[in-house]
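Novice: how does the following fold in three dimensions:
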Amino acid sequence: MGDLLGVAVLGAGHMGADHIRRLDRAVSGARVVSVVDPDTDRAEEAAAGIDGVLVHTEAAAGMDAPGVQAVLIASPDPAHEEALLEAFARGLPVLCEKPLVPDPAGALRVVEAEARLGRRLAQVGFMRRYDAAYMRLKSLLDGGRLGRPLMLHCTHRNVSSPPEFTTAMLIDSSVSHEIDAARWLLGQELTAVTVLRPRPSSNAPDGLLDPQLVLFETSGGALVDVEIFVNSGFGYQVRCEAVCEHGSAGIGDERAMVVTTAGGACEEVAQDYLVRFADAYDREVQAWVDATRRGRVCGPTVWDGYAASAVARAGVRAQESGRRESVDLAPRPPLYGSRGD
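Specialist: Presented below is the predicted three-dimensional model:
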């Protein structure tokens, strides 16, 4: 097992446990050697059946465990900045679940820390870039056959929101995926945000202003609208349609299994993002492992993570003000190139 990439996984909750399973059973070239979570029972349960895994309660201890060569961060969002900086201090490659850091100022500190190193160490977990349908759409738009993209129409629906979910999280947790996907698909920055709200659904918990319509303007003159509805009650749906000068292309309506019986038919609807994007997560982590073993870093950068946090913060301001809010981005360090892809 010495030729396998030794990974420390920070966080053993819903996402972290799934990544532990993925690294152990679905991804080649890596093994889990350390799991970090304040809840040791949860960490031990997530690592059950994996030989040689050490459980820790502190991120630094988990990174210093024998055999650790890379870090996968799936801990709660506020813990990301410290964990990233600890990994940078050790020269460890990182795959960090989104958001990079929910606060743009903290995300910018991570950008500046990596820029000072003069090399990339971190990849941000915007897994839609690894979804087969999104990759086909990206290839089509880049090829230019449909002409210049004019609009993106996006839908993001969940069955229900967890108890701690807030109105701000509609933007900085859920719509953050569309923020990155739009920047990547269009190769443009998002420059302004407007948020419109219908009367909240009766399915939404008291105080949660759900659903919402979020409108983004881009540096290239395109428009992106996102319907975010986290208490739809029926399923997990993600759709995106690109409207271009010479045609349109949509993804997200791929047919699932349809069961037909007397008097009707029923089509499956995914109930969870880990189901809908299972292949994308597998592809993302495999690409990260492969690149890391070659001494490379690929995929979404910490600049992409910072940009998503800055756009989301403008979106939260737009929620609160009811006005169009501009996005303020710091100068991009040369390490990250010049495009929003």
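
Novice: contacts and neighbour counts: CA atoms only from here.
Specialist: Noted.

Novice: tell me which residues in stretch 321-333 are buried?
Specialist: For stretch 321-333, the neighbour count (16 or more other CA atoms under 10 Å) marks R324, E325, S326, V327, L329 as buried.

Novice: just the ones of those in strands?
Specialist: Among the buried residues of stretch 321-333, the members found in strands (DSSP state E) are E325, S326.

Novice: and the buried residues of stretch 321-333 as JSON lines, adding distance to G13?
Specialist: Below are these laid out as JSON lines (distance: CA to CA, whole Å):
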{"residue": "R324", "distance to G13": "36"}
{"residue": "E325", "distance to G13": "34"}
{"residue": "S326", "distance to G13": "35"}
{"residue": "V327", "distance to G13": "32"}
{"residue": "L329", "distance to G13": "32"}
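
Novice: so what secondary structure elements neighbour the helix ranked longest in the chain?
Specialist: The longest helix of the chain (DSSP state H) is helix 302-321. Contacts defined by 3 or more CA pairs under 8 Å, 6 or more residues apart in numbering; DSSP states H and E place helix 302-321 against helix 104-117, strand 122-125, helix 176-186, strand 190-196, strand 325-326.

Novice: quick one, which of those is nearest to A61?
Specialist: Closest of these to A61 is strand 122-125, at 19.4 Å (criterion: CA to CA).

Novice: what sits closest to V195 if chain neighbours are left out?
Specialist: Nearest residue to V195, sequence neighbours excluded (CA to CA, 6 or more residues apart in numbering): V214, at 4.6 Å.

Novice: sequence B follows; please return its structure for comparison with A:
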Amino acid sequence: MTDLRVGVVGVGVMGADHAERVVRRTAGARLVAVCDADRGRAEALAARLAPVESPGIRVVDDPLDLIAADDVDAVILASPGFAHAEQLFACLEQGKPVLCEKPLTMDAASALEVVEAEHKGGRQLIQVGFMRRFDPEYAALKELLDSGELGRPLLLHNVHRNKSVAPAFRSEMIVRDSMVHEVDVARWLFGAEITRITVHTPKPTSLVGDGVLDPQLAVFELANGAMADVEVFVNFQVGYEVRCEAVAERGSATIGLGSGVLTRAGGQWGGAMPADFRVRFEQAYDIEVQRWVDATVRGEIDGPSAWDGYAAAAVCEAGLESLQTGRPAEVVIADRGTVLG
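Specialist: Down below sits the predicted model:
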């Protein structure tokens, strides 16, 4: 069987990480092309990966040319969110399976158009990069909740902290680019849509610029009566920390406690905290991409769908409304049965 020929659009932090993953840690796949608005960055990545591991990586200037290329079987989109809609429509037009990093698109309306276009084509081609579903701890929590051992899930508590972000990372990006992960986690773990979101903003940390509301505390209300909350703090300074506790009728379960090596020395005890998401979720990304490749070869997807990306976009859109008004915002989401038949 020949390897799946993969092209990567956008080779910033996440895209470069995926490109290296395809080359060095993914079976049955071969990186054949990369594209980035910064051609020098793409050339440097291709040169670094090509000499030994993956000779013949092309650098393509136009992402639409990469998507249409005859030697590209499937695409990983790690470009900026504002470019996703055009690039996703191109993938659908070309019949190319695509792993799209979040967000699916920048707003619910365009995300729904993507869902409708994919459905009209008659085949699921889009998988969205909500990698937490592939993390072994999150997967184990999902299995536990689905087993019914703890009874009906009632509450979900989430903590999502980054050591720091770029100064250009504004308040709305905390909702759309960070909190979106907990949006998907809540929908996935509880198996229900989020119907209302309230975003609270305490006095911000002194370490951010004027007008940036960090941290944020959001409350989700779900259609099945469950509730979830999430603290997102993207300038935490200490390190990258993601925790999740599910509370059910007969018990609770917590993941993300940092169960690595615990040291006791010099009158202190503790352990290391990951510097960023690539360290904490490295295994999740590896599993995600490998399963995407395997499913693509079978003509399927094996993970969050375009609908999941649309639903998350709808929740985040309501979250931005709540962020601006300080009041709860209803989530407006299309009827799935009507859209998908």
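
Novice: that older thread, ok, so of the buried residues of stretch 321-333 of the first structure, who is nearest G52 of the first structure?
Specialist: Distances from G52 of the first structure to those, taken by CA to CA, are shortest for L329, at 44.1 Å.

Novice: before we move on, back to that, farthest-separated two in the buried residues of stretch 321-333 of the first structure?
Specialist: R324 and L329 (16.3 Å).

Novice: residues near E268 of the first structure, how many?
Specialist: Other residues near E268 of the first structure come to 11 when the count uses other CA atoms under 10 Å.

Novice: against T263 of the second structure, how distant is the aligned partner of it in the second structure?
Specialist: For E268 of the first structure, the aligned residue in the second structure is A272 (criterion: TM-score structural alignment). Relative to T263 of the second structure, A272 of the second structure is positioned 9 Å away (CA to CA, to the nearest Å).

Novice: and E182 of the second structure, by the same measure?
Specialist: E182 of the second structure is 31 Å from T263 of the second structure, by CA to CA.

Novice: right, and G250 of the first structure touches V238 too?
Specialist: No - contact criterion CA atoms under 8 Å: G250 of the first structure and V238 do not qualify, at 10.9 Å.

Novice: contact partners for the one residue sitting closest to the centre of the second structure?
Specialist: In the second structure, the residue lying closest to the centroid (CA atoms, centre = their mean) is F130, at 3.3 Å. Applying CA atoms under 8 Å, 6 or more residues apart in numbering to F130 of the second structure gives the contacts E101, K102, H181, D184, P304.

Novice: residues contacting the match of E268 of the first structure?
Specialist: G260, V261.

Novice: looking at this, it is in a helix?
Specialist: No - under DSSP: H, G, I helix; E, B strand; the rest coil, A272 of the second structure falls outside any helix and is assigned coil.

Novice: ok, it to P204 of the second structure distance?
Specialist: 26 Å.

Novice: and G270 of the second structure, by the same measure?
Specialist: 28 Å.

Novice: these two - which one has more neighbours?
Specialist: When G270 of the second structure and P204 are compared for neighbours, P204 comes out ahead with 16 against 11, by other CA under 10 Å.

Novice: secondary structure class of the residue mapped onto that one from the first structure, three-state.
Specialist: Matched to the first structure by TM-score structural alignment, P204 of the second structure sits across from P200. State at P200 of the first structure, reduced to three classes by three-state DSSP: coil.

Novice: residue in the second structure paired with E189 of the first structure?
Specialist: So, by TM-score structural alignment, E189 of the first structure is matched to E193.

Novice: what does A122 of the first structure give?
Specialist: That one, A122 of the first structure, aligns with I126 by TM-score structural alignment.

Novice: how close does that match get to V13 of the second structure?
Specialist: Counting by CA to CA, the separation of I126 of the second structure from V13 of the second structure is 21 Å.

Novice: what does the helix or strand harbouring R48 of the second structure contact?
Specialist: R48 of the second structure belongs to helix 39-49 when assigned by DSSP states H and E. Residues from elsewhere that reach helix 39-49 of the second structure, judged by CA under 8 Å, 6+ apart: V11, A16, E20, V23, V34, C35, D36, P55, I57, R58, V59, D61.

Novice: quick one: buried residues of it?
Specialist: Applying 16+ other CA under 10 Å to helix 39-49 of the second structure flags R41, A42, E43, L45, A46, A47, L49 as buried.

Novice: next SSE downstream of it?
Specialist: Counting by DSSP H and E, the next helix or strand C-terminal to helix 39-49 of the second structure is strand 58-60.

Novice: what range in the first structure matches that following strand?
Specialist: Under TM-score structural alignment, the match for strand 58-60 of the second structure is residues 54-56.

Novice: that stretch vs the second structure, average distance?
Specialist: In the superposition with the second structure, the average deviation recorded for stretch 54-56 of the first structure is 0.9 Å (mean CA distance after the TM-score superposition for the first structure).
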